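Asks: need coordinates for the following:
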Amino acid sequence: MKFRDDLIKFICEDAGLDAADFDDNTELFSGGFIDSFTMASILEFIEEAVGVEVAQSDVTLENFDTVARIVAFVEKQRVG
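Replies: Have a look, this model is predicted:
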């Protein structure tokens, strides 16, 4: 779960949030917690932190709207 913890820390720092403001299933983008600039930063963070290249076609709410979805996407990319 190290990636999950690092991701939450990154989101908090980049978006100025407190970890108590959201949980793994909070809709971050559609819920207004983060904006498109933070989303772009998250994509860059993923690519740098875990070496997973994120295709433009993969950037959807289904993959990136919650911490749980982001973690699942990264785990799927690592395996596949």
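Asks: could you use CA atoms for every contact and neighbour count after this?
Replies: Will do.
Asks: list the buried residues for whichever strand or helix holds Glu47?
Replies: Using DSSP states H and E, Glu47 sits in helix 36-50. The neighbour-count criterion (16 or more other Cα atoms under 10 Å) identifies 38-39, 41-43, 45-46 as the buried residues of helix 36-50.
Asks: one more, please, to line up against the first structure:
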Amino acid sequence: MSSIRVIRRIASAVFALASIGSAIMWDRRRDLPFNSEGRYFDAASGTVVDQQSVLAFAALAITFALLAFASWPMARET
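Replies: Take a look at the predicted model:
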């Protein structure tokens, strides 16, 4: 197996893992009780989550999934 194929397979796996991670972040944040300004404050950790970040995580999950699916056939080429 050539080194280019190995690099392409690793890139495809990284894209797939990034897609899964972004999807998990989206799932955890989409049901938070946002206030009227579109923000959620977590007093335990002191973080503020903006409602627009939910859309950003969904967009990242879709983008990384498309990159993973697009790069997989290139990793199989000889």
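Asks: now what about the TM-score between them?
Replies: These two chains, once laid on top of each other, score a TM-score of 0.28 by TM-score structural alignment, normalised by the length of structure 2; 33 aligned residues with a Cα RMSD of 3.3 Å.
Asks: which secondary structure elements does the helix holding Glu47 of structure 1 contact?
Replies: Other elements packing on helix 36-50 of structure 1 under the criterion 3 or more Cα pairs under 8 Å, 6 or more residues apart in numbering; DSSP states H and E are helix 2-15.
Asks: now do the buried residues in the helix it packs on.
Replies: 4, 7-8, 10-12.
Asks: now for it, which elements pack on it?
Replies: Of the remaining helices and strands, those touching helix 2-15 of structure 1 by 3+ Cα pairs under 8 Å, 6+ apart are helix 36-50, helix 67-79.
Asks: and those: which comes nearest Leu61 of structure 1?
Replies: Closest of these to Leu61 of structure 1 is helix 67-79, at 8.7 Å (criterion: Cα to Cα).
Asks: many thanks, we can stop here.
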